[in-house]
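>>> sequence isn't available, so here's the structure alone:
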């Protein structure tokens, strides 16, 4: 249990770092490297994407593959809209809302809530994808960049999914709810700093 406390303290520390949410450092000039790094270095993206994997694990069944596949697919679509020069209002607000709502979903979702979760995940994925596409470096190739952020996102979903299943296998479902609360609090902190 002491090991679990250390992880929860680490998550709480991350929740107190909202400035990282908008910094998105580490973007290189290579399309692939830039695409891979964008979801990993923005706390807002990282928390939302891990939360999708955790939600998929908590809901179980078809949600284990449906939520990550929907998120990545709609996210790539959103990235394409940004790269094509289309305007999507409220992107930063949608991203921050995704962190808050996905954290709440982790606290309260029960099996059988796959369809509502899928709708929420798809809507939020559009905002995350649009942000990725809008922040594509000028020198990056669109296809390599999109592939990079899709792979990084799938990896973060996988991390959340495996972590959620590991916690459930040890009957630590309460830890998933605590993580949801911490993720949601981080989102509120980001919203207050906007």
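Received the coordinates, thanks. From a predicted model like this one, the values you see are computed outputs, not experimental measurements. Numbering: from 1, shown residues only.
>>> only C-alpha atoms for contact and neighbour calcs from this point on.
OK.
>>> helices of the chain, residue ranges please.
2-15, 20-23, 31-41, 43-59, 63-83, 91-108, 114-134, 142-169, 173-192 (DSSP state H).
>>> put this next to the previous one:
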């Protein structure tokens, strides 16, 4: 039953957002908030960070539950600044897809790691996610509002991942991690 609840939660989070009244543009914060939800790669990676943080926290250092997502958010925001600057990051898309695969595999394998290791792994991938968010900001958006939007959604997805891990337990998390890695491989193939 817990796994069904977990799967339903993931499906609900993965549903695309729709504008009920076309012709009404989404504001800067709304545009930023939707960006992590409209790409399956971003959505899976951010949920995965939360699941992995809770998984590491449950099997080792409890600080991982907040340190791992916090390192992702901070470095993602810095990556967005780089993306907004017009700089290039040649392998950003590969890093985003790679994050889905590697985080999924790490959830499935459940290696015992010191808390700094998952923090470092997610920070590397956060640069790529943040860079993409910054590069894809609509020209008419306020950078601050847009950034606040995607940061808020990222935090919400991390919290959803943490709660999902608590719902599905260690075995369910390993199954989800495996599925996430396979989804990342499928995304890389497209």
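On my side now, so go ahead. Values in this document were obtained by computation on a predicted structure and should not be read as measured data.
>>> now the helices of the first structure as JSON lines including mean neighbour count?
JSON lines is the format used below for the helices of the first structure (neighbours: other CA atoms under 10 Å):
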{"stretch": "helix 2-15", "mean neighbour count": "13"}
{"stretch": "helix 20-23", "mean neighbour count": "15"}
{"stretch": "helix 31-41", "mean neighbour count": "23"}
{"stretch": "helix 43-59", "mean neighbour count": "28"}
{"stretch": "helix 63-83", "mean neighbour count": "22"}
{"stretch": "helix 91-108", "mean neighbour count": "22"}
{"stretch": "helix 114-134", "mean neighbour count": "22"}
{"stretch": "helix 142-169", "mean neighbour count": "21"}
{"stretch": "helix 173-192", "mean neighbour count": "21"}
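>>> distance of the spatially most central residue of the second structure relative to residue 153 of the second structure?
Per CA atoms, centre = their mean, the C-alpha nearest to the average position across the second structure is that of residue 46, at 1.4 Å. Distance, residue 46 of the second structure to residue 153 of the second structure, by CA to CA, to the nearest Å: 9 Å.
>>> kindly report the same for residue 165 of the second structure.
From residue 165 of the second structure to residue 153 of the second structure the distance is 18 Å (CA to CA).
>>> could you do residue 177 of the second structure as well?
If you go by CA to CA, the gap between residue 177 of the second structure and residue 153 of the second structure works out to 21 Å.
>>> list the residues that contact the residue mapped onto the residue nearest to the centre of the second structure from the first structure.
Matched across to the first structure, residue 46 of the second structure falls on residue 49, judged by TM-score structural alignment. Taking CA atoms under 8 Å, 6 or more residues apart in numbering as the contact definition, residue 49 of the first structure lies against 153, 156-157, 160.
>>> swap in residue 9 of the second structure?
Taking CA under 8 Å, 6+ apart as the criterion, residue 9 of the second structure is in contact with residue 164.
>>> now, the most widely separated pair of the contacts of residue 49 of the first structure?
153 and 160 (10.7 Å; CA to CA).
>>> not counting its neighbours along the chain, what's nearest residue 154 of the second structure?
Leaving aside its sequence neighbours, residue 154 of the second structure sits nearest to residue 46 (CA to CA, 6 or more residues apart in numbering; 6.3 Å).
>>> same thing with residue 146 of the first structure?
residue 35 (6.1 Å).
>>> in the second structure, what residue corresponds to the one you found?
With TM-score structural alignment as the criterion, residue 35 of the first structure pairs with residue 32.
>>> can you check residue 178 of the first structure too?
That one, residue 178 of the first structure, aligns with residue 175 by TM-score structural alignment.
>>> right, and that match touches residue 109 too?
No: shown here, residue 175 of the second structure and residue 109 do not form a contact pair, counting by CA atoms under 8 Å, at 10.0 Å.
>>> nearest spatial neighbour of residue 66 of the first structure, chain-adjacent residues omitted?
Leaving out its chain neighbours, the residue that sits closest to residue 66 of the first structure by CA to CA, 6+ apart is residue 118, at 7.4 Å.
>>> next: residue 110 of the first structure.
In space, residue 110 of the first structure comes closest to residue 59 once its chain neighbours are excluded; the distance is 6.0 Å by CA to CA, 6+ apart.
>>> contact partners for that neighbour?
Counting by CA under 8 Å, 6+ apart, residue 59 of the first structure has contacts 109-114.
>>> kindly provide the distance from the counterpart of it in the second structure to residue 13 of the second structure.
Aligned by TM-score structural alignment, residue 59 of the first structure pairs with residue 56 of the second structure. The spacing between residue 56 of the second structure and residue 13 of the second structure, counted by CA to CA, is 23 Å.
>>> again with residue 59 of the second structure
Relative to residue 13 of the second structure, and taking CA to CA, residue 59 of the second structure is found at 26 Å.
>>> ditto for residue 87 of the second structure
Taking CA to CA, one finds residue 87 of the second structure at 32 Å from residue 13 of the second structure.
>>> more neighbours: which of the two?
residue 13 (16 against 11; other CA atoms under 10 Å).
>>> which ones are touching the more buried one?
Residue 13 of the second structure neighbours (CA under 8 Å, 6+ apart): residue 37.
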